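> coordinates for the following, if possible.
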Amino acid sequence: MSDHISGPRALSNPIADITDVYTFPSPEKPGCLVLVLNTMPMAKPSDLFSDGLLYRFRLRPLHPPSPNDAGWGFVPGEEEIVVDCVFVAPGAGDRQQQGTCVSPSGESIPFFVNDLEGGSGRGVRVFAGTRWDPFIMDARAALATIANRELAFTDPGSIFLDGKNVLSIVVEIDTSFLWGRDLVGVVAETLTRGTFNVRIERVGRPEVKNMMLAPKEFDPVNRDLEIRDLYNMEDAFHLGDSYQGAYRARLDANLAFWDGLDGKVDWHAEANGSHPLTDLILADYLIVDVTKPYVEHGTFLEIELAARRGEAHQTCGGRTLNDDVMDTIFTQLVNAGHGPTIRDGVDSATRPATRNFPYLATPNPNPPEPPEHH
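Purely as a prediction, here's the structure:
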């Protein structure tokens, strides 16, 4: 389920569980980049943000791969822009929770949760509140595919999260903050708040943890290891050496499983035995071209796939709210784009996102009860 419930810590602390991250050029204000962090899967309309967490966006300029690089090799620069949002616990007489966004320039921008006007400062606009979960995927069919080792998608399928809510943070920043670069890497994190910040979760692309790292049964090296909490603690822009072998073994095995579901191999292992997608997945941040206009569909992975082909990308990349990214992911995993589109049978939310700030659709006032976990 994208990044919902992406490990034991996320299951035990859903308030810190990042469900999805999106980034795209603003369809409403050209020259601005939209950043979206969704958290708290299956949120109730009354749920509030944690006063014990730091909700963070990190952005770095990306250098394109060299002409001699046969892979995906976008290299993050050392410069970094950070946008932090924090919240206070409402007092007994408070009608709304208050938050503060610290902009790339260091300005503190106050706002109230669920206020559609949000808060604004120099080159920054921010909203936080309950919204309709925009993630589009037949999660039950995807899990059945792994369990039964054969494609289980039907047409039509059903969106497990349709009608459920999330707590959403939307920040729109002027691209003048972004070093004059076109390609930017974006990741979102939740961290403990205080003088010592511990990373709880970090998310770049969808389904890296749940569809690609979670299954254990195909991994010949670490078959008993729940790997996702370790992965969550890593710096997305500087993956540590300590567990990298474990991540690679898990990805090589699971990606080979996905590739074999159509009965043929489309991703041939490299000379060292590594799956060709492993390095791309471990560079786990969204890549967006802030100089290109907003496009509703078909931008996810377009920059990365064009780079692999040695071609110039055509779109803004990133990830938009209404883009059916799972069909793109499943197609690349199963047939590398050499065969038919692998559809999960769902194409859009019943309440799609809009082209106006704060973009995500209004929440469901009566969301279904979340399932119990045992």
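> contacts and neighbour counts: CA atoms only from here.
OK.
> just say helix, strand or coil for residue 327.
helix (DSSP: H, G, I helix; E, B strand; the rest coil).
> nearest residue to it in space, please, no chain neighbours.
Nearest residue to residue 327, sequence neighbours excluded (C-alpha to C-alpha, 6 or more residues apart in numbering): residue 343, at 5.1 Å.
> just residue 187 next, same as before
Nearest residue to residue 187 in three dimensions, chain neighbours excluded: residue 204, at 4.8 Å (C-alpha to C-alpha, 6+ apart).
> give me the distance between that neighbour and residue 280.
12 Å (C-alpha to C-alpha, to the nearest Å).
> ditto for residue 245
From residue 245 to residue 280 the distance is 15 Å (C-alpha to C-alpha).
> these two: which is more packed in?
Neighbour count, other C-alpha atoms under 10 Å: between residue 245 and residue 280, residue 280 has more, with 16 against 12.
> buried stuff in stretch 293-311?
Residues of stretch 293-311 classed as buried: 293-295, 298-305, 307, 310 (neighbour count, 16 or more other C-alpha atoms under 10 Å).
> hmm, I typed the wrong one, I wanted stretch 350-360.
Buried, per 16+ other C-alpha under 10 Å, within stretch 350-360: 351-353, 355, 357-360.
> dump the residues you listed into CSV; add distance to residue 228 and secondary structure as well.
Supplementary listing: the buried residues of stretch 350-360 in CSV, determined by distance: C-alpha to C-alpha, whole Å; DSSP: H, G, I helix; E, B strand; the rest coil:
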residue, distance to residue 228, secondary structure
351, 31, coil
352, 30, coil
353, 29, coil
355, 34, coil
357, 33, coil
358, 31, coil
359, 30, coil
360, 28, coil
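> let's see this one next, to set against the first:
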Amino acid sequence: MSFSAQTTVSDQEPRPDPAPAAVVTSGPDGALFFGGNADDPFFLDDTGANRLVASSIANPGNPNKSLLGFRQGRDTYAGFNTMITAVRVPASLLRGDSQVIGVNFVCQRRFVQLNRGGAVVGEGPYVTVDRQGTPLVNNGLIPPPRKNEYNGASTQDDARGRFDQSITQSLRNLATDDAHIDAILNVHQRNGDILRLDLRVPNFGPQGGNNPGGGFGNMGGRRLVDDVVDAVFTMINNGVPLRDLVNGNEVPFRSEFPFVADPTQPFPPGQNPDDHTRQ
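I've put the predicted structure just below:
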């Protein structure tokens, strides 16, 4: 599949009401493509999560779990925009012999050859510099000294156990018991760090789907509305609920492709305006 189309333009003008529709292009096989600026759809108290993980490193096996929600639901990503590339692909193009689809996202760049002055004089093959499968495995469980190694590795490396020891140590630092460590490794490493979608799991409702039986945790993929942070930290916490108290995005998502909300626009000048940012 290939696409060529105008992207949704980001500007500094106040957003008209109602907002214009997103610019979307389609392929002959029914696939859709969107590229442009949008509200950052992730919702999480990043500071709380980082402090919890840091406390588990400083006090292995005895982390301060209250740090995850100590800011009472402050969304680090509220009020910020990001560049979005979204693709909608008919399931018939992805389905093989199984009803389960595995998705592994990678970001690649080319090796470059530099001369002594720093100028690029040659290019090599593409290499993976970042990857993402199951939410928070890369960000939360891989220790910093191994981040680059993990990003450059493959899901086959995961299945061969290359990172099992490091992930196990991270989980023990967080006071995860052996049964939950084994369950996490079974789902997220021993078959590769791949996000799995069972096409038989129903998905319906506004904002791209919000039915309780679908989405993350039910083999229904990872929907924008799914509170993956609470789900992952609860699993790490041996099934006992552990939440950051950020329960949703600060603005509603669209109910049609590309589902992400319009970008946050500049606010009118005034005294102490609220720009929605919550870092």
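> okay, and which of the buried residues of stretch 293-311 of structure 1 map to strands?
Residues from the buried residues of stretch 293-311 of structure 1 lying in strands, with DSSP state E as the criterion: none.
> can you flag which of those belong to helices?
Counted as lying in helices by DSSP state H, out of the buried residues of stretch 293-311 of structure 1, are 302-305, 307.
> closest to residue 184 of structure 1 among the residues you listed?
Nearest to residue 184 of structure 1, judged by C-alpha to C-alpha, of those is residue 303 at 11.3 Å.
> separation between the closest one and residue 287 of structure 1?
As judged by C-alpha to C-alpha, residue 303 of structure 1 and residue 287 of structure 1 stand 7 Å apart.
> what touches both of those two?
residue 317 (C-alpha atoms under 8 Å, 6 or more residues apart in numbering).
> returning to what we had before: got a list of what the counterpart of the residue nearest to residue 327 of structure 1 in structure 2 touches?
Alignment note: residue 343 of structure 1 maps to residue 243 in structure 2; criterion TM-score structural alignment. By C-alpha under 8 Å, 6+ apart, the contact list for residue 243 of structure 2 reads 68-69, 229-230, 233-234.
> and the furthest pair within those?
Spatially, the most separated pair among those is 69 and 234, at 12.7 Å (C-alpha to C-alpha).
> helix, strand or coil for the closest residue to residue 269 of structure 1 other than its chain neighbours?
Setting aside the residues directly before and after it, residue 269 of structure 1 is nearest to residue 275 in space (C-alpha to C-alpha, 6+ apart), at 4.9 Å. Secondary structure, three-state DSSP: residue 275 of structure 1 is coil.
> how about the contacts of residue 243 of structure 2 in CSV, adding distance to residue 172 of structure 2 and neighbour count?
Below are those laid out as CSV (distance: C-alpha to C-alpha, whole Å; neighbours: other C-alpha atoms under 10 Å):
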residue, distance to residue 172 of structure 2, neighbour count
68, 17, 25
69, 21, 19
229, 19, 23
230, 19, 19
233, 13, 22
234, 15, 15
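> how close does residue 131 of structure 1 get to residue 110 of structure 1?
Relative to residue 110 of structure 1, residue 131 of structure 1 is positioned 20 Å away (C-alpha to C-alpha).
> in terms of neighbours, single out the busier of those two.
More neighbours surround residue 131 than the other of residue 131 of structure 1 and residue 110, with 27 against 18 (other C-alpha under 10 Å).
> after alignment, which residue of structure 2 pairs with the more buried one?
Aligned partner of residue 131 of structure 1 by TM-score structural alignment: residue 38.
> who's in contact with that match?
Applying C-alpha under 8 Å, 6+ apart to residue 38 of structure 2 gives the contacts 81-84, 260-264.
> any idea how far residue 125 of structure 2 is from it?
Residue 38 of structure 2 is 31 Å from residue 125 of structure 2, where distance means C-alpha to C-alpha.
> in structure 2, which residue is closest to the centre?
residue 135 (5.6 Å; C-alpha atoms, centre = their mean).
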